[in-house]
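In: kindly generate the corresponding structure for this input.
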Amino acid sequence: MKKKANKVYSFNWEGVNSRREKVKGVMDAEDINFVRAKLREQGINPKRVRKKSSLSFSFGDKINARDITLFSRQLATMIKAGVPVVQAFSITIEGQTKASMRNLLIDLRDQISAGTPVAQALRRHPKVFDELFCSLVEAGENSGTLETMLERVAIYKERMETLKNKIKKALYYPVFVLLIGMGVSALLLIKVVPEFEKMFAGFGAELPAFTQLVVNMSRFMQEWWYLVLGAMVAAVYIILMMKKRSPAFELRLSHLGLRLPVIGQLLHKSAVARFARTLSTSFAAGVTLVDSLESAGKASGSLVYNRHVQQVREDVSTGQQLNFAMRNGRLFPTMVNQMVAIGEESGALDTMLAKVADFYEEEVEAMVDNMTSLLEPMVIVVLGVIVGSLVIAMYLPIFQMGDIL
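Out: Next up is the predicted model:
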């Protein structure tokens, strides 16, 4: 029976070395006395030793994909250099500045030093390490190629994050433009139009229909702006809650997104790229095709594609070939199905899927660049139309007075 590992804490220390220079650092230990003893062994007279607060784990330093990618690369490099796994974790911990990541690595190191396999230790943190990550690490442990698998995971995550950032850039830009347009309109209606309305009151003439419409909108916004803002916030909140609690509603939103002009094509190509990249990476690592499909469906980023891929997984598990199962829902492009068929026939499925992923990642990048270049002039046009319309509405009565005079 293995002895249970004692809990390890992080301590900030300050002291004076043999040259009477002030030094400081961080050390992991079971108690403060061990830190003091260890420092004295190194010729450092400890002046102040204090346990780090664990509150930082919860605030402002959430672990992200970049942290996991960097950790994977560092661990792969050290294992490849012959450093034992537990020592590699300790070295990685020493270089961590983010408290949440540091605490996570300390927990992993303690489990591994107690005899727990790396993949099993990772699976105890499902919010940080997904099933694909754990499966690849497990395959690496079983085959003795852990460093290769960790490096492959790092490359995979870098590519996936790059693709996600491109999609976010394409989707956030129109939303940002819309919000700016709404903000400018609200500012003009609430602050600028009322000043013109006061001036029009002295004209003693009926206002043009367009000007009267803008004035009525201004009055409504001045009186009920908080209701408009509240309705918008409530609508967003309701949609998010329904998406979270209703799978059927989330599926409808996913279908709607794929049917949108331009944006829909971008989401389609992104889902195919992420599916192909994940399936290629996991299958090449020795993960079974059925398990690889489960991870690939979740990684596609689309509920519609995930539902279809899970059906494909069920068909493959009953003995159907992958390319025939993928054709059933008519969701994947013909080229993808043909490449998968060639890969299955030649025994190079992972290579063909990698080529598919490369192609669609390039397509996504080209679409994002084109959308960005088209949206920039559209921003100017949209804002110009909004501001220009309000300005014209305010000056129409002045133009009419000039004609009368």
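
In: please make it C-alpha for all contacts and neighbour counts, starting now.
Out: OK.

In: which parts of this structure are strands?
Out: Taking DSSP state E as the test, the strands found in the chain are 9-16, 22-29, 45-51.

In: as TSV, these with mean neighbour count and distance to Asp403 would be great.
Out: Shown next, in TSV, are the strands of the chain (neighbours: other CA atoms under 10 Å; distance: least, CA to CA, whole Å):
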stretch	mean neighbour count	distance to Asp403
strand 9-16	19	80
strand 22-29	16	80
strand 45-51	16	81
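
In: to Leu104, which of those lies closest?
Out: For Leu104, the closest of the strands of the chain is strand 9-16, at 11.7 Å, according to CA to CA.

In: how far away is Val272 from Ser300?
Out: Val272 is 7 Å from Ser300, where distance means CA to CA, to the nearest Å.

In: please provide the structure for the following sequence as well, for comparison with the first:
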Amino acid sequence: MGFKLKDIKPNETVDQDTVKQQKQSFLTKEIKLFSKPFSNKVKEDFYTELSVLLKAGINLKEALELIHDSQKNKLTKEILQGIIEKIISGESLSEALQSNKQFTSYEYFSIKIGEETGTLAQVTEQLGAFYVRRNEQRRNLIGALTYPMIILTTAVLVVVFMLQFVVPMFQDIFEQQKVELPAITKFIIGVSEFVKDYGWLLILIIVLLIALNYAFKNAVRFKKVKDQIILKTPYLGNFVKTVYLSQFTQAVTLLTASKVPVVNSIQLVKQMINFHPLQEALEDVEQHILKGDSLSKSLKQQKLFDDKMVAMVKVAEETNQNEFIFDRLNKQYNIQVEQKSKMLATIMEPFIILIIGVLVGVILIAMYLPMFKLSSVIG
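Out: This is a model prediction of the structure:
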């Protein structure tokens, strides 16, 4: 947007206005730090409503104004107002979204494709469906993990309490009676003393790791290492891979429906999905396609893509049903994500109970073994 003459003030008021703007900017940043004006739930409603309005024949500016007027959250309204102003100034919707950090590259490229192919209403409908599924997956995952996490938190507090208070009580008794301690008891007492002396350091390290993750989450090298670790983690890696394959198949469905060539589709999907192992695999797929290989053959050479996908893509190429096949694959992966999220909770719950039971059992055994020796000495 260009400068507006009415916004230019006399020199003597510039300093005061600058100070006020800085204070407002600081307060706004502090508020935004703890809120999400465009959460996934808001995006679900936004794209669904935008699609309905566009299909009803309402132009983009009026559709956005109607959505803006229906919002109650002040920050959400401010973001929508900014988008509307950019569209009035001549920018496209994709450009307006790209300049706002609340929107992802996936949304930007999807909207851009819709604008270039004249299918913006269909693309926004698919984005709405994408966030419906994503929010459903999130709800299922949170619901599935809530109980195990409560158990884990409670159990950790119990173990810390035992190490911090119960073990030192036994330690005082053993020292007074001068009982010879078994190796396991010495080890538990050593752990207890470490927690008592350096517990604050452990908490500090955890906080530091969380802060580093937040600070470097967009750094390429850091994200590459983190994604590789996640991918190699038992079960969790397979679950995360399925989530991103679901996004991959949905993106390809969107692109094939918009008649985008295969090579361009791979190039765009590579930018749309922010998962480094998938981006590397798609880079190799792109190179093989440029050399003359088919999509199915190119996918087959990457471990990230399973045999089912390769077989279905081969069928799609032979029958020229790419959009239909990728849509079916997307639905299958979505079902898998839902099933695996539920199974994750089913596996975690007994596993957590088993681990905590073993820890508590070891502590109790370590404390009671010297008691048996003490009773025999007294007897």
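
In: let's have the strands of structure 1 in CSV, adding distance to Val382 of structure 1.
Out: Output for the strands of structure 1, formatted as CSV (distance: least, CA to CA, whole Å):
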stretch, distance to Val382 of structure 1
strand 9-16, 54
strand 22-29, 54
strand 45-51, 56
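
In: these: which one's closest to Ala65 of structure 1?
Out: strand 9-16 (23.7 Å).

In: same for the closest one, what does it pack against?
Out: strand 22-29, strand 45-51 (3 or more CA pairs under 8 Å, 6 or more residues apart in numbering; DSSP states H and E).

In: got the contact list for it?
Out: Applying CA atoms under 8 Å, 6 or more residues apart in numbering, the external contacts of strand 9-16 of structure 1 come out as 22-32, 35, 44-52.

In: quick one: that strand to chain centroid distance?
Out: 35 Å (CA atoms, centre = their mean, to the nearest Å).

In: next, the angle from that strand to strand 45-51.
Out: Strand 9-16 of structure 1 and strand 45-51 are oriented at 150 degrees to each other (axes from the mean of the first three to the mean of the last three CA atoms, to 10 degrees).

In: for the residue nearest to the spatial centre of structure 1, what are its contacts?
Out: Nearest to the mean C-alpha position of structure 1, by CA atoms, centre = their mean, lies Lys164 at 6.3 Å. With CA under 8 Å, 6+ apart as the criterion, no residue contacts Lys164 of structure 1.

In: 10 Å instead, please
Out: Shown in contact with Lys164 of structure 1 (CA atoms under 10 Å, 6 or more residues apart in numbering): Glu158, Ala170, Ser270, Arg274, Gly301.

In: Lys98 of structure 1 now?
Out: Applying CA under 10 Å, 6+ apart, the residues near Lys98 of structure 1 are Ser56, Phe57, Gly60, Asp61, Lys62, Ile63, Asp67.

In: and for Phe176 of structure 1?
Out: Met182, Val379.

In: and the helix ranked longest in structure 2, how far from the chain's centre?
Out: For structure 2, the helix with the greatest residue count under DSSP state H is helix 322-378. Relative to its chain's centre, helix 322-378 of structure 2 lies at 22 Å (CA atoms, centre = their mean).

In: so which elements touch it?
Out: helix 120-161, helix 167-177, helix 183-215, helix 236-257, helix 307-319 (3 or more CA pairs under 10 Å, 6 or more residues apart in numbering; DSSP states H and E).

In: report the mean deviation for the third one after fitting onto structure 1.
Out: Yep, that's helix 183-215 of structure 2 we're talking about. Compared with structure 1 after fitting, helix 183-215 of structure 2 deviates on average by 3.4 Å (mean CA distance after the TM-score superposition for structure 1).

In: what is the aligned counterpart of Ala209 of structure 1 in structure 2?
Out: Applying TM-score structural alignment, one finds that Ala209 of structure 1 aligns to Ala183 in structure 2.

In: would you agree that match is in contact with Ile365?
Out: No: counting by CA atoms under 10 Å, Ile365 is not a contact partner of Ala183 of structure 2; they are 11.7 Å apart.

In: looking at those two, which is more packed in?
Out: Each of Ala183 of structure 2 and Ile365 has its neighbours counted (other CA atoms under 10 Å); Ile365 has more, 14 against 10.
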